[in-house]
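> Got a predicted model here, sequence first, then my questions.
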Amino acid sequence: MHMDLIDLRLFVRILEAGTITAGASRCHLSLASASARIRAMEASLGTPLLERGRRGVSATAAGNALARHGRLIVQQVEHLQFDLADYASGFKGQVRLLCNTTALSEYLPEVLADFLASHPHIDIDLQERPSLRILQGIREGAADIGIISDAVDSSGLQTLPFRNDPLALVIPRDHPLATRKEISFSDTLAHEFVGLALNSALAIYLEEQALHAGQRLRIRVRAESFDGVLRMVARGAGLGVVPQAAIERWQGPKGFSSLALSDPWAQRKLLLCATDFAALPGYAGTLLAALTSS
C-alpha cells in the first residue's frame, strides 16, 4: 500500500465536497492530478474506493474505512503542525468551519477578518450549509467547528452559545399585513415572497418550514443577500424573511415594515458545536476562543 498525506487529505476532501473536481480545488490540485492520485490509490489497494455517479461520487465500503482513518491522520498532523509552529517557519494551519447563512453574512465577516489579521499562520476553510448538514459534517469529522441553529437536535455534540438570531418578516409598507404587530409564518404563505438563493441555508430552512405547514413558498424572485431581499421588498416585490440583525444593520431607505414571527423556531439562537471542544486541534481551539469572546 503506497499513499501519502496529500492522498489522504485529497480523498477526505473529495468525500466532503461530493465531487473529484471540488475536492481537488479544495486541495489546490488540478483535476487530472487528483484523478491520477485516486487511481493510484485504488490500484495500490486493489479495490475501488469511489463509486462514480451522475451527481458526483460516494465512498465504497473500502472508501469509508479509508476516510475514517484518513480523517484521524489528517487531524493528528494538524495537531503536530500547531505544536511545532513556534519552532519552524512556513507551517500554516487550517481550521474547517461550517456555518449557516446568517452567521456567514451577519456575524462572522469582521470577527474572522480580525482573527486572520492577528493570526497570519492560520487559514480558515469556511463553508455555508444548513444546520442539519453541519451536524452531519461535525459528526463525520468533516469540520472542526460548526455554527448551527438551536432548532436542530445537537445531541452527542458539545455546544456553546454564539448569538441570539431571531427571524423577522419584512413587508412593503402599503401591504395589507403592515398593520399587524406579530404573525405566524403559516399566515404569510398565501402571499408571494422574495426568496434567497436556492443554495442558501436559510432558503432551504424556510422551504422546510412551509412544507411542515402543508404549503409551499410562492417565490417570485430570488436575491443573493439579505440586503437584496430588503431592497426588493421595499419596492413592493413581495414579502421576505430575514434575520433581525440584517434589519438592524440596514443603512438604506426603509421602505418596508417588519413584523415579529410568532413561531418558536423563528426565535432561534445560534450555537457553536464540536465533537469535543477540548480535543480540537490547536488552530481550531484558537479560533474557538476568538468566537466565544467576540
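Okay, I see it. Numbers count the residues shown, from 1 in each chain.
> contacts, neighbours, all on C-alpha from now
OK.
> Without its sequence neighbours, what residue ends up closest to Ala190?
Arg218 (7.9 Å; C-alpha to C-alpha, 6 or more residues apart in numbering).
> Repeat that for Leu126.
Leu97 (5.0 Å).
> hmm, who's touching the host helix or strand of the one you found?
Assigned by DSSP states H and E, Leu97 belongs to strand 93-99. For strand 93-99, the external contacting residues (C-alpha atoms under 8 Å, 6 or more residues apart in numbering) are 78, 81-82, 121-131, 134, 142-148, 283-284, 287.
> okay, now Leu259: neighbour count?
20 (other C-alpha atoms under 10 Å).
> Next: the one 3 residues further on.
Applying other C-alpha under 10 Å, we find 15 residues neighbouring Ser262.
> ok, second structure coming up, stack it against the first:
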Amino acid sequence: MKLDPVSLRLFVAVMKESTIAAAAAREHLAASAVSRRMAELEASLCVSLFTRSNKGTEPTAAAFALLNLARGVLNDMDGIASQMQEYGSGVRGHVRIVANISAITQFLPAELQRFMALYPQVDVRLQEQISTVIARSVAENAADVGILNAGHYGERIELLPYHLDELILAVPKDHPLARRKSVRLADALAYDFVGAHPGSAINNLLTTAASAVGLPLRLRIQVTSFDALCLMVHAGLGIGVLPRKSASLYHGTLAIRAVRLAEPWAHRQLSLCIRSDDSLSRVGRLLVDHLRASTPVAKP
C-alpha cells in the first residue's frame, strides 16, 4: 500500500467541497486528474470511498473514517518542517543522560529543572548507573552525557569537571561515634556497615580503604539507594557512608547524624563525560554548557 500525501490532500478537498469539480477548481487542477487520483486512492486502500451515479458522487462510511485519519496525517506532515527547524536551532530534541546516584540525589534535580524551564521542548531522559557502566554507555553511544566519579575508565571519552562531592559517615544519633566531630575509617570499621549495592564506587572505596589499614569491612546489609541506607542506619542495623548532601535530606525526619570522615578519599571529584565535543548534538551541547555553568569555580 502506497499512500500519497497529494492524494490525501485532494481527498480532503473533495470531502470539504462535496464535489470533485469544486475540489479541482480549488486546487487549480483538471477534474479528470482529481477523479483519477481518487480512483488510485481507492485502489491502494482496497475500499470504495465514493458511490458514483448520474447525480454525482456520495461519500461512503469508509470515506468519513478516512477523513479523520487523513487530517491527522496531513497535520503531522505540515508540522515536520517547522519542527526540524526547531531541532536545528537547538530548542527541540532529546538528550540521554546516565549519572551515578551521587549526582542524581545531590545536584541534578535543581539543575535539570532549570534547564527544562529554559528549553521546555527538549526531552531529557535520565538513567542511573554506576560509574564504570556510565563510561561504557557514553563510549558506545548508548548515552549522550554521563556524570560519574573522576577516574580512568579505559574508554574513548572526555571528562569535564563537575561538582565536588564529600562523603560522610551516617550513624544513629545514639551511636558511640555520634558524639565525635570526625572519625577515621579504622575506628569505624569496628562496627557493622550498611553498604551500597555491589560494584558501586562507595563500596569499592570502602573495601580498598579497609584493606589498606588491614581491617575487615563487615557489610551486614547492602541496599540500592541512599534513602534505604539512611533508613537502615536509623533502625540501628549499621553505619554507612554516603554523600553529605544526600544525607542532609534525611536529617529532619530520621534519627541519624553525619560525622565527617577524616580521610583524603572522602572528597571526590564528579565529572561530566562525553565522547567528544564534536559528537554532541545541539541540545547536548546546551545541556553540557548549562551543567558546567552550574559547577562552582574551584578555589585556589
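Structure received. Treat the numbers as computed from the prediction; the structure is a model and nothing was measured.
> Which entries within the contacts of strand 93-99 of structure 1 meet the buried criterion?
Using 16 or more other C-alpha atoms under 10 Å as the burial test, the contacts of strand 93-99 of structure 1 include 78, 81-82, 121-122, 124, 128-131, 134, 142-148, 283-284, 287 as buried.
> Please, which helix or strand holds the residue nearest the centre of structure 2?
By C-alpha atoms, centre = their mean, structure 2 has its centre lying nearest to Arg125, at 1.7 Å. In this structure, Arg125 of structure 2 is located in strand 122-128 according to DSSP H and E.
> Who are the contact partners of the nearest residue to Lys16 of structure 2 once chain neighbours are set aside?
What sits nearest to Lys16 of structure 2 in space, not counting adjacent residues and going by C-alpha to C-alpha, 6+ apart, is Ala23, at 7.9 Å. For Ala23 of structure 2, the contact set (C-alpha under 8 Å, 6+ apart) comprises Leu10, Ala13, Val14, Lys16, Glu17, Ala31, Val34.
> so whichever strand or helix holds Ala23 of structure 2 matches what in structure 1?
Ala23 of structure 2 is part of helix 20-26, with elements assigned from DSSP H and E. On structure 1, no counterpart of helix 20-26 of structure 2 exists by TM-score structural alignment.
> And the helices in the stretch 101-250 of structure 2, which stretches?
101-106, 108-118, 131-139, 185-188, 201-212, 226-234, 244-248 (DSSP state H, counting those that start in this stretch).
> got CSV for these, with distance to Asn75 of structure 2 too?
Output for those, formatted as CSV (distance: least, C-alpha to C-alpha, whole Å):
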stretch, distance to Asn75 of structure 2
helix 101-106, 39
helix 108-118, 26
helix 131-139, 36
helix 185-188, 64
helix 201-212, 50
helix 226-234, 47
helix 244-248, 47
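> With Met38 of structure 2 as the reference, name the closest of those.
Nearest to Met38 of structure 2, of all the helices of the stretch 101-250 of structure 2, is helix 108-118, at 45.9 Å by C-alpha to C-alpha.
> Are there helices or strands packed against that closest one, and which ones?
Applying 3 or more C-alpha pairs under 8 Å, 6 or more residues apart in numbering; DSSP states H and E, one finds that helix 108-118 of structure 2 contacts helix 282-293.
> Between strand 93-99 and the helix it packs on, find me the angle.
Our comparison of helix 282-293 of structure 2 with strand 93-99, counting by axes from the mean of the first three to the mean of the last three C-alpha atoms, to 10 degrees, yields an angle of 50 degrees.
> quick one: helix 282-293 of structure 2 to strand 122-128, angle?
60 degrees.
> all strands of the stretch 1-150 of structure 1, in order?
Secondary structure of the stretch 1-150 of structure 1 by DSSP state E, counting those that start in this stretch: the strands cover 50-53, 56-59, 93-99, 122-128, 145-149.
> what about Lys181 of structure 2, neighbour count?
Neighbour tally, Lys181 of structure 2, other C-alpha under 10 Å: 11.
> The longest strand that structure 2 contains vs structure 1, average offset?
The single longest strand within structure 2, with elements called by DSSP state E, is strand 158-172. Its matched residues in structure 1 lie on average 1.4 Å from strand 158-172 of structure 2 after superposition (mean C-alpha distance after the TM-score superposition for structure 1).
> mind listing what's buried in that strand?
Leu159, Pro161, Tyr162, His163, Asp165, Glu166, Leu167, Ile168, Leu169, Ala170, Val171, Pro172.
> residue contacts, the last one?
The contact partners of Pro172 of structure 2, by C-alpha under 8 Å, 6+ apart, come to Ala178, Val233, His234, Ala235, Gly236, Ile239, Ala255, Ile256, Arg257.
> try 7 Å
Ala178, Val233, His234, Gly236, Ala255, Ile256, Arg257 (C-alpha atoms under 7 Å, 6 or more residues apart in numbering).
> What helices and strands are in contact with the lengthiest helix in structure 2?
Scanning structure 2 for the helix with the most residues, using DSSP state H, yields helix 61-89. Helix 61-89 of structure 2 sits against no helix or strand, with contacts defined as 3 or more C-alpha pairs under 7 Å, 6 or more residues apart in numbering; DSSP states H and E.
> Please state the offset of it from the chain centre?
Relative to the centre of its chain, helix 61-89 of structure 2 is centred 27 Å away, using C-alpha atoms, centre = their mean, to the nearest Å.
> same check, this time on stretch 130-137 of structure 1
Worked out by C-alpha atoms, centre = their mean, stretch 130-137 of structure 1 lies 8 Å from the chain centre.
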